[in-house]
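J.: the sequence and its predicted three-dimensional model are supplied below.
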Amino acid sequence: IVRFTKRMGFEGYTEFKIRFLTEMMEYANQSREDDSFTNKDTVRILMEKVACMERSAIKETHLHLEPVLVVRAVKEIIEADHVDFYATDDNVHIANLAAVNLSMADKGYTLPLSISQMYLTSSRENKKHIGFIISRTGENRMLIDVARNLRAHGSKFILITSTPDSTLGKLADVVLPVVTASKLEELWTRVFWIGSQYVIDVIFAALLSRKGFKAVGERERWLRSNFHY
C-alpha cells in the first residue's frame, strides 16, 4: 500500500488518506447539476444517484407537507367510518399500501380496481365514507369524474398529488403535496412513490399515536404467533 501511494505521488499512506478524505468531502458536499442516468454510469454511481434521489424525494416532500394538512387529513379519516381509495395504473400500489396501513389502525376501506367500480363506489351517497384519491398530475380525467361524483353526493375526499393547483386539487378537501422529479424523468414514478409513501407513513403514525401504539403492537404480536409470514 505504501509503495502504491508513493507511485501516485504521495509521501506516504497518511498523506494519501488525508487527500482522499478531503476530496471525498468536497465531492459529497458539491451540488449535483446532472442527476440523469447514463449508460456510462457504474453500479456505484447508480447506487449513489438512486440513494440521492430517494433522500431528496423525502426531504422535499417533508418541506412542503405542512403539519396542519396532516392534522386535517387524520381528522377526516378518524371521523369517517370507511375510506374509499381511488387510483389508476402504478398509483394503485400506493393506494394498496395506504389501505393496509389503515386496516392496522382499525379503519375499513374499499379499493376498487376497475373504472366502473370506481364510478359506482363514488356514486353512493354515504357521508360516513371519505374518498382518498392518488394522482400525480391531478388531471386524470377518470379520477376527475370520480371526484365530481363524490362532490355531487356530498362526500369529502383527500388527495395526494404533485400538483396541488390542478383540477383535482381544487376539488379536494385536503391536498397532501408530494414532490416529483424535475430531472431523472425516467424515474419520475419512483420519486412520486417514495414521496407518497412518506406521506402515508406520516398519516399512519399520526393515526397510531391517537389509537395507541400498544394496541397495534399487540395485534402484530398476535399475527406473528398465529401466522407465519
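T.: Now that the structure is in, tell me what you want to look at.
J.: drop to CA atoms for contacts and neighbour counts, all remaining ones
T.: OK.
J.: the helices in this structure, which residues?
T.: Ranges of helices in the chain, per DSSP state H, are 2-7, 13-29, 43-64, 67-79, 91-104, 115-122, 141-152, 167-171, 188-211, 213-226.
J.: what's the closest non-adjacent residue to the spatially most central residue of the chain?
T.: By Cα atoms, centre = their mean, the chain has its centre lying nearest to S196, at 1.6 Å. Sequence neighbours aside, V178 is the residue nearest to S196 in space, at 6.1 Å (criterion: Cα to Cα, 6 or more residues apart in numbering).
J.: check whether that neighbour really touches R190, as I assumed.
T.: No: V178 lies out of contact with R190 (Cα atoms under 8 Å); the separation is 11.8 Å.
J.: the more surrounded of those two?
T.: The residue with more neighbours, out of V178 and R190, is V178; 28 against 19, by other Cα atoms under 10 Å.
J.: contact partners for that one?
T.: Residues near V178 by Cα atoms under 8 Å, 6 or more residues apart in numbering: T61, H64, L65, I160, T161, S162, F192, G195, S196, V199.
J.: against P164, how distant is it?
T.: 9 Å (Cα to Cα, to the nearest Å).
J.: hang on, the earlier thing: isn't the residue nearest to the centre of the chain right next to T180, touching?
T.: No: using Cα under 8 Å, S196 makes no contact with T180, being 9.9 Å away.
J.: presented hereafter is structure B, for comparison with structure A:
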Amino acid sequence: MNNAGVLLQSMLDTLHPAEKRVAEYILKHQQQISQISVQKLAEDTETSVATVARLAQRAGFSGYRELKFALLSATAAIPEKDDHFDDIRPGMESAQVIQQLTCWAKKCIEDTAQVLSPEQVDRAVTALLNASKTAFFGVGSSSFVAMDASFKWIRLNRWSFVYSDPQVMLLSGVMLQPGDVLVAISYSGKTKETLEVAAMAKEHGATVISITQVGNNPLHQMADIGLWVTATEAGMKRGDIGSRLAQTHVIDILYMSMISRNFTDAVMQLEETYTMVRQKRKD
C-alpha cells in the first residue's frame, strides 16, 4: 500500500486552500488520526465533510475511511527523525556531506517508490515495448534525464530520439503518430515547452507518458499514462537535485521492466552493444 503521508506531503502545492488545510492538519496529527472523525476533521480545519472526501479522492482513495486506514498502516512503520535529512550547514566536513546527501538521495528514491503506481508502470512498459518510435523530452535538468533515457533505449535497439532545443522538439512532435510514444518529463508538470510538445504529440495520435510530481498538474492531466515521483527540493537542496534523482529512478524502472518482459532479445542486444563499446576502449 502506498505511504499516504508521503503522498499527501507531495500534493500540498497542488491543492486548493481548503484541501491544503485538511492535508496539513492530517500530516500534523498522523499519530492521532485513528481518533479523528471526518466531522471533527472538517470542524477543526474550518472546511466541510465534502472537502475531506474530495481530498481523499484526489489522493486516490475511495474516501476518508480508506485514507485513514492507509495512514494508520504507514504510521506503524514511521522511523524516528533522522538528523541526516537536515539541510547542508556551514562548515560541514566532506564525510558529513557524503553521509547527508547519500541518506537524502535514498529517501527521495524510497518516497518515489511509495507514490509510483505499479499498474501505471505496467501500462507504460506495454506502450513502450509496442512503440514504433519513442521520443523523450524535458527542459532544464529534466533534459539530462531525457538524454539518459534515449541512450538506454538505443542500447536495446529501440528507435528513440531526444532534442534539447524546444523548437526542434516541437517539430519532432508533429511527426509522431499513432503507435509512437512521447515520454514527457517535468517535475512541476507545468513547464510551458513540455506541455506544448505533449499537446502536439497527443493531437497527432501518439501515446503520451508523463513523469511529474504528485498531483493533478497540467501535464499529468494531459497524459495517457501518468507516473508520479516525489522529492524534497528545500533549503540548499534546491536546484532540481532530488527531482532529477527521482525521475532517473523511474526511467531505470521502465528500462529494467522492458528488459524483464523481453529478456532473451534484450540480453542479446545489451551484449552486442557492450562488446562494441568495449572494443573502442584503450587498454
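T.: Okay, I see it. Remember, predicted model here, so these are calculated numbers, not experimental data.
J.: any idea what the TM-score is?
T.: Once superposed, the chains reach a TM-score of 0.80 (TM-score structural alignment, normalised by the length of the first structure), with 202 aligned residues with a Cα RMSD of 2.2 Å.
J.: F132 of the first structure: which of the helices of the first structure is closest?
T.: helix 91-104 (8.3 Å; Cα to Cα).
J.: could you tell me where the closest one falls in the second structure?
T.: With TM-score structural alignment applied, helix 91-104 of the first structure matches the range 142-155 in the second structure.
J.: can you give me how far the matching stretch is from the chain middle?
T.: The chain centroid and the centroid of stretch 142-155 of the second structure are separated by 16 Å under Cα atoms, centre = their mean, to the nearest Å.
J.: quick one: map L176 of the first structure onto the second structure.
T.: By TM-score structural alignment, L176 of the first structure lines up with L227 in the second structure.
J.: what number of residues lie near that match?
T.: 24.
J.: mind listing what it touches?
T.: L116, S117, Q120, V121, I209, S210, I211, T212, H220.
J.: what's the fifth one aligned with over in the first structure?
T.: The one in question is I209 of the second structure. With TM-score structural alignment as the criterion, I209 of the second structure matches I158.
J.: hmm, its match is touching H129, no?
T.: No: I158 of the first structure is beyond contact range of H129, at 11.5 Å (criterion: Cα under 8 Å).
J.: which of the contacts of V178 of the first structure are buried? Put it as a PyMOL command.
T.: PyMOL command restricting those to the buried ones, with burial defined by 16 or more other Cα atoms under 10 Å:
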select buried, resi 61+65+160+161+162+192+195+196+199
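J.: out of the contacts of V178 of the first structure, who's nearest P112 of the first structure?
T.: Using Cα to Cα, I160 comes nearest to P112 of the first structure of the contacts of V178 of the first structure, at 17.2 Å.
J.: looks like the closest one contacts D173 (just checking).
T.: No: checked against Cα under 8 Å, the pair I160 of the first structure and D173 is beyond contact range at 11.2 Å.
J.: distance of L129 of the second structure relative to V145 of the second structure?
T.: Counting by Cα to Cα, the gap from L129 of the second structure to V145 of the second structure is 19 Å.
J.: comparing the two, which residue is more hemmed in?
T.: V145 (25 against 17).
J.: so the closest residue to the more buried one other than its chain neighbours versus G242 of the second structure, what's the distance?
T.: Distances taken as Cα to Cα, 6+ apart put T248 closest to V145 of the second structure, at 5.8 Å, once the chain neighbours are dropped. Note on T248 of the second structure: its distance to G242 of the second structure, by Cα to Cα, is 10 Å.
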